[in-house]
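> Have a look at this fold, sequence not included:
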């Protein structure tokens, strides 16, 4: 597996995140069939979670369907 330099990728956050720098949000970037996930509050030092794109899609689908709402 090729190591992705996530510092060189363009991260985006949801338009529903409310804006501002104090938001509790995640940012994502995609590269080579993978998704990098980092904390918006500290993007420079944030540790990026790197998952296959299919895993991210499954997670988002489950979250939208309310699977994690208990």
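Thanks, I have it. Worth saying up front: this structure is predicted, and the values here are computed from it rather than measured.
> use CA for all of it now, contacts and neighbours both
Will do.
> To which secondary structure element type does residue 51 belong?
For residue 51, the assignment made with DSSP: H, G, I helix; E, B strand; the rest coil gives strand.
> try this one side by side with the last:
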């Protein structure tokens, strides 16, 4: 069974924009907590580290 958890830097305290992550065999799973049965993304650990760093750096800010 896959154990999903809220990403540490995800959304606000009201949980309306929450990303969940899971440890998959060799990869990191990502899904939208509002749609747990919906699509999921699996990325390599290296790509996850790069994505997380770029998000923290503001490279993907929408504003």
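Happy to help now that I have it. A quick note: this is a predicted structure, and the numbers were derived from the prediction, not measured.
> TM-score of the superposition?
The TM-score (TM-score structural alignment, normalised by the length of the second structure) is 0.77; 60 aligned residues with a CA RMSD of 1.8 Å.
> What's the match for residue 27 of the first structure in the second structure?
By TM-score structural alignment, residue 27 of the first structure lines up with residue 20 in the second structure.
> what about that match, how many residues close to it?
Neighbour count for residue 20 of the second structure, taken as other CA atoms under 10 Å: 19.
> which residue sits closest to it, ignoring its sequence neighbours?
Excluding its sequence neighbours, the residue lying closest to residue 20 of the second structure (CA to CA, 6 or more residues apart in numbering) is residue 6, at 4.3 Å.
> Isn't that neighbour up against residue 19?
Yes: judged on CA atoms under 8 Å, residue 6 of the second structure makes contact with residue 19 at a distance of 6.0 Å.
> Now do the same for residue 50 of the first structure: its match in the second structure.
Under TM-score structural alignment, residue 50 of the first structure pairs with residue 42 in the second structure.
> Hmm, residue 28 and its match touching each other?
Yes: the criterion here is CA under 8 Å, and residue 42 of the second structure meets it with residue 28 at 5.5 Å.
> Going along the chain, name the strands of the second structure.
Secondary structure of the second structure (DSSP state E): strands located at 4-6, 19-24, 27-32, 40-44.
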